[in-house]
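Participant: any chance you can model this:
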Amino acid sequence: MWRDRDFRRLWVGQTVSQLGEHTTLVVLPLCAVLTLDAGAGELGVLRAVGQAPILLLSLLAGAWVDRWRTRTVMVLADVGRALALGTVAVAGLLGALGLPALLVAGFAVGALSVFFDVAYQSSLVRLVERDQLVRGNSALEGSRSAAQIAGPALGGALVSLLSAPIAAVSGALLFALSCLSIRRIRRGESLPEATQRRSRRHPKPTRGLPSRLPDFTRRRSQRHSESTRDLSQRLSDFTRRERSQRLQEPTQECSQPHPEPRQEHSQRPPEPTQEPPRRPPRVWRRICEGLGFVVGDPSLRAVCLASAAFQFSLAATMTVYLLFLPRELHLSGTEVGLALAATGPGALLGSLLAARLPGRFGHGVVLVSAAALGDGAFLFVPVLHGSSAGTVLALVAVSLVFGTFGQLVNVTVMGVRQALTPDGMQGRAAATITFVGMGLTPLGSLLGGFLADEWGLRPSLAVTAAGMLLSPLLMSLSPLARLGRTLPDRRLLVD
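Facilitator: The predicted structure follows:
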């Protein structure tokens, strides 16, 4: 797998893109808090706007990615995100940076990230062999974990050392590097729908002619064939009319009392034209197919519900958490970045464990236990006080535990989804789960900001962290908990 140049280019591009994305996730909120002195409500709105594209565009992204070339989608997404962050830097240099500019940039980065994430997951299925799918997922998720190590730390350090708008330039440069790497992928993608559209627009040449004749010769041959078919059709119609008239003449002389059937046969009244029933647009039909497939599968339906509960609670928790660290614990930007970056090494460890633990203990046991341990880690944060080294180490430990078991759940769930989904449904299934699982994150961010304003940071953090335990509870009551060491393979089914 690693000998494949195209896979290496995808891996490098995805890694750099994830690094830029995780840098941006820290730079924009810290820019609002430290530079613009944004409050809890404003920070909640900023995070909600950045997460709103998940709710608005996930289903459309899945339907479109299944029809488009994934490389093109990823390249355009990288270019758009680089331009969005570049505008933040320009606005900062001109002294025009404000919350509206951050909202626009956050929405643009979030929208294009939705397309990029769906595209790179679908690209792996089209790029590697079946027996390399698990290894490919582990490599991509491991690179995402590595990006989580450097991204928050880099973003926090740049915000502390430089101005926050200038720190956004680092994210733009990373997206540009990702674009250059992914653009070099050379392997073609076989898209059945695109092939069918091309065959309808450009019909095959006439039988008996060489397939490589010049275009003008082929077009002339096609016109000649069409004119020949038209002439033969006219002769056939004329012969049919003459025969019916000859059959009618003797019957009319004998004055047969049954002219109506002959009249119907010779002069059939025109039938009223009925318009064909209108069908919904093709994109929406495909979206409904993806929704129906995921909802109809008990395991995938449970993944959606558990993911929705987790993402809603996590969005509320992180909104309060990003305010709790600098204002309640009085941590600097570098210390905040260090605490957030500790999630990365844990996620890297979780990716390594995901290659062994499900096959040894069973996918269901790993999902439920890892979700309970990882999601419960934030319950220890509200008891911390002060900005001592012990507090920073405790936050690092919390992020390490959360990253390890959270990544273990992510990789295992992705493997379950890919194993239970046919090839032609991969993009739509991924987008549907993203839509249902993360569609509530804007509301979670708004709720976190509201609770922080009304109750204070410490009580709000305790409540939102406790809500994260709803996800493992839902998984324990679903068919996911009964998944064994091996998964059924439905990828070769035709949708």
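
Participant: going by C-alpha atoms from here, please, whenever you check contacts or count neighbours.
Facilitator: Noted.

Participant: contacts for stretch 309-329, please.
Facilitator: For stretch 309-329, contacts defined as C-alpha atoms under 8 Å, 6 or more residues apart in numbering pick out 29, 33, 40, 43-44, 47, 331-333, 336, 384-387, 437-438, 440-449, 452, 457-458, 460-461, 464-465, 467-471.

Participant: centroid-nearest residue for the protein?
Facilitator: residue 118 (2.9 Å; C-alpha atoms, centre = their mean).

Participant: what sits against residue 295?
Facilitator: By C-alpha under 8 Å, 6+ apart, the contact set of residue 295 is residue 301.

Participant: how close does it sit to residue 288?
Facilitator: 10 Å (C-alpha to C-alpha, to the nearest Å).

Participant: for residue 353, same thing?
Facilitator: From residue 353 across to residue 288, the span is 36 Å (C-alpha to C-alpha).

Participant: in ChimeraX, how would I select the buried members of the contacts of stretch 309-329?
Facilitator: Here the buried members of these are turned into a ChimeraX selection, burial being counted by 16 or more other C-alpha atoms under 10 Å:
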select :29,33,40,43,44,47,331,332,333,336,387,437,438,440,441,442,443,444,445,446,447,448,449,452,457,458,460,461,464,465,467,468,469,470,471
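
Participant: what about the helix with the most length in the chain, distance to the chain center?
Facilitator: When the chain is scanned for its longest helix (criterion: DSSP state H), the result is helix 215-253. Taking C-alpha atoms, centre = their mean, to the nearest Å, one finds helix 215-253 lying 55 Å from the centre of the chain it belongs to.

Participant: and if you look at stretch 155-175?
Facilitator: 26 Å.

Participant: that older thread, so of the contacts of stretch 309-329, which ones are in helices?
Facilitator: Under the assignment DSSP H, these contribute 29, 40, 43-44, 47, 333, 336, 437-438, 441-449, 452, 457-458, 460-461, 464-465, 467, 470-471 to helices.

Participant: which helix or which strand is home to residue 182?
Facilitator: Taking DSSP states H and E as the definition, residue 182 sits inside helix 164-183.

Participant: against which helices or strands is that helix packed?
Facilitator: helix 5-30, helix 70-93, helix 133-161 (3 or more C-alpha pairs under 8 Å, 6 or more residues apart in numbering; DSSP states H and E).

Participant: measure how buried the closest residue in space to residue 184 that isn't next to it in sequence is and give me the count.
Facilitator: Setting aside the residues directly before and after it, residue 184 is nearest to residue 9 in space (C-alpha to C-alpha, 6 or more residues apart in numbering), at 7.0 Å. For residue 9, the count of nearby residues is 19 (other C-alpha atoms under 10 Å).

Participant: can you check residue 59 too?
Facilitator: With other C-alpha under 10 Å as criterion, residue 59 counts 29.

Participant: please generate a structure for the following sequence too, so the two can be compared:
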Amino acid sequence: MNQSMEASAHDQRRPAMRSRPARGQPRAEEVLREPMFARFWTASTVSSVGTAATSIALPVLVVRYLGASNFEVGLVNAAQLLPYLVLGLLAGVFIDRWRRRPMLIRTSIGRAVLLASVPAFWAVGWLSLPLLIVILVGFGALNVFAIAGAQSFLPAVVSRPQLFRANARIDQSDAVAQTLGPAAGGALVAALGAPLILLIDAVSYVVNAVLIGRIKVLEPTPEPVDRRSGIGAAIKDGVRWIYRHPTLGPMTVSSHVWFIGNNAMLTVLAPFALRDLDLSSLTFGLLFALLGVATLAGALLSPRIGDLLGVGRTVVTCRAGYPVALVLLGVIAGHGVSRTAAVVVVFGALGLWGLISGVENPVEMGYRQTITPPNFLGRVNSTARSANRTCAVLGALAGGAVSGAFGYRTAFLLGAAALIAPFVIAVVTPLRSARIET
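Facilitator: Predicted coordinates for the structure are as follows:
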């Protein structure tokens, strides 16, 4: 057993305790007053706003500018997801072997160049759907390294007691970006055209790189390369560590199931709301704006709830709420419910979903970052993220297939039944009593 595995085994044997700031450390509430985290948070927020605007501009570019068919739109979406499936586990190995700050700077610059190439190719008349797909595959590959790298870099930026609130701050700004970004993106697309919005997003990544470059922290020494074991053994070590951990393993597996249910719900929700309920585009947009606002509210409450309940009970409580939201959607998808009542329930169900996910995500992320040894963070984050993205694809396919064959009601209720599993996993495993050692 190498030293890193010994460290991880020791970590798994630690007694679980409640998370409290240690004496002499800065209060976690003051995390934004820490200059290095303020730069990290600003960098994350700027790129989130750009990404949210692109989420509107890219579909417009593909459908209206390039005239893509429905199948081709699917190819574009798959192009952004494919790198997670192919590179996820491999990326974690290299993230653990590299200094993370320089890697984050390089990936931001690379993403900026790729995004800026889209309007450049459009301006000279060279942009085509195959070329755009190639660009998006490259962009997605850099995203795999950047997102897992950022999650692995954060524990070097703030102290361990601050991780929960640091993640909550990041989630809060993400929620604001997801609420306001699409609206701003739609207005900018109308005013400037879709290709130029991607140029604005490219600038946001340049700003991100500059801010990350100004973060001066002492990173842990990267894991030494073991020439005898190779990359495959390093991947196995990371996978083995996360899934054999008594609390992180159940948390990770249950999150995989959650992603299946979440993406099944989102896949079914759009045609249900737009066709069956006949919501206008504006009302449909407001529905997802509410989801963003509710997520923001949950992220604001997350630190206090996490302190009050602890990690395990927070996760259990939140996991109990997701099936309720889908049951509500399943009930109104049946007959005998007025359109007005159905619309009110849809807004309420999405609000509940956003609120509890906003509470849960910072707690889960902070817990994972806190208990994972630094030389395993890259592999742990990449393993979880790549598996979650795979499950998201399965959930989207399942939601579309079930709703097409059996109707919206069956799809929502089966989704609710599936989401009971993450709750049960949290209750019957040591995850229910997870705590953080001070």
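
Participant: would you mark the buried spots in stretch 242-261 of the second structure?
Facilitator: Under 16+ other C-alpha under 10 Å, the buried positions of stretch 242-261 of the second structure are 242-243, 245-261.

Participant: what range in the first structure does it sit on?
Facilitator: The aligned range for stretch 242-261 of the second structure in the first structure is 294-313, by TM-score structural alignment.

Participant: now do that stretch: distance to the chain's middle.
Facilitator: That offset, for stretch 294-313 of the first structure, works out to 15 Å (C-alpha atoms, centre = their mean).

Participant: got it, and stretch 36-53 of the second structure?
Facilitator: The answer for stretch 36-53 of the second structure is 14 Å, by C-alpha atoms, centre = their mean.

Participant: mean distance of that stretch to its aligned residues in the first structure, please.
Facilitator: For stretch 36-53 of the second structure, the mean deviation from the first structure after alignment is 1.7 Å (mean C-alpha distance after the TM-score superposition for the first structure).

Participant: what does that stretch correspond to over in the first structure?
Facilitator: Counting by TM-score structural alignment, stretch 36-53 of the second structure sits on residues 6-23 of the first structure.

Participant: what comes into contact with stretch 3-17 of the first structure?
Facilitator: The contact list for stretch 3-17 of the first structure, computed with C-alpha under 8 Å, 6+ apart, reads 1-2, 78, 120, 127-128, 139-140, 143-144, 146-147, 174-175, 177-182, 184-187.

Participant: just the buried members of these?
Facilitator: 78, 120, 127-128, 139-140, 143-144, 146-147, 174-175, 177-182, 185.

Participant: any idea how far the residue mapped onto residue 219 of the second structure from the first structure lies from residue 121 of the first structure?
Facilitator: Using TM-score structural alignment, the equivalent of residue 219 of the second structure in the first structure is residue 189. Look at residue 189 of the first structure and residue 121 of the first structure: by C-alpha to C-alpha, they are 14 Å apart.

Participant: cool, and residue 395 of the first structure?
Facilitator: 31 Å.

Participant: that older thread, what is the burial count for the match of residue 219 of the second structure?
Facilitator: By the measure other C-alpha under 10 Å, the count of residues near residue 189 of the first structure is 13.

Participant: ditto for the one 3 residues further on
Facilitator: The number of residues packed around residue 192 of the first structure, counting by other C-alpha under 10 Å, is 12.

Participant: ok, now which ones touch it?
Facilitator: No contacts exist for residue 192 of the first structure under C-alpha under 8 Å, 6+ apart.

Participant: okay, buried residues for the longest helix of the first structure please.
Facilitator: Buried positions in helix 215-253 of the first structure, judged by neighbour count with 16+ other C-alpha under 10 Å: 218, 222.

Participant: what helices or strands is it leaning on?
Facilitator: Using 3+ C-alpha pairs under 8 Å, 6+ apart, helix 215-253 of the first structure is in contact with helix 259-266.

Participant: read off where the helix it packs on ends up in the second structure.
Facilitator: Per TM-score structural alignment, helix 259-266 of the first structure has no counterpart in the second structure.

Participant: stretch 144-156 of the first structure too?
Facilitator: Taking TM-score structural alignment, stretch 144-156 of the first structure hits residues 174-186 over in the second structure.

Participant: average distance between the matching stretch and the first structure?
Facilitator: Looks like 2.5 Å for stretch 174-186 of the second structure (mean C-alpha distance after the TM-score superposition for the first structure).

Participant: how far does that stretch sit from the chain's center?
Facilitator: With C-alpha atoms, centre = their mean as the basis, stretch 174-186 of the second structure stands 16 Å off its chain's centre.

Participant: what's residue 210 of the second structure aligned with over in the first structure?
Facilitator: Per TM-score structural alignment, residue 210 of the second structure is aligned with residue 180.

Participant: residues contacting that match?
Facilitator: Per C-alpha under 8 Å, 6+ apart, neighbours of residue 180 of the first structure: 13, 75.

Participant: and if you look at residue 127 of the first structure?
Facilitator: So residue 127 of the first structure contacts 6-7, 187 (C-alpha under 8 Å, 6+ apart).

Participant: what's the closest non-adjacent residue to residue 28 of the first structure?
Facilitator: With C-alpha to C-alpha, 6+ apart as the criterion, residue 28 of the first structure has its nearest non-adjacent residue at 6.9 Å, and that residue is residue 102.

Participant: over to residue 482 of the first structure?
Facilitator: Residue 482 of the first structure sits nearest to residue 364 (C-alpha to C-alpha, 6+ apart), 5.3 Å away.

Participant: for the one you found, what is the corresponding residue in the second structure?
Facilitator: So, by TM-score structural alignment, residue 364 of the first structure is matched to residue 312.

Participant: so its match touches residue 431, yeah?
Facilitator: Yes. With contact defined as C-alpha atoms under 8 Å, residue 312 of the second structure reaches residue 431; the gap is 5.4 Å.

Participant: perfect, that will be all.
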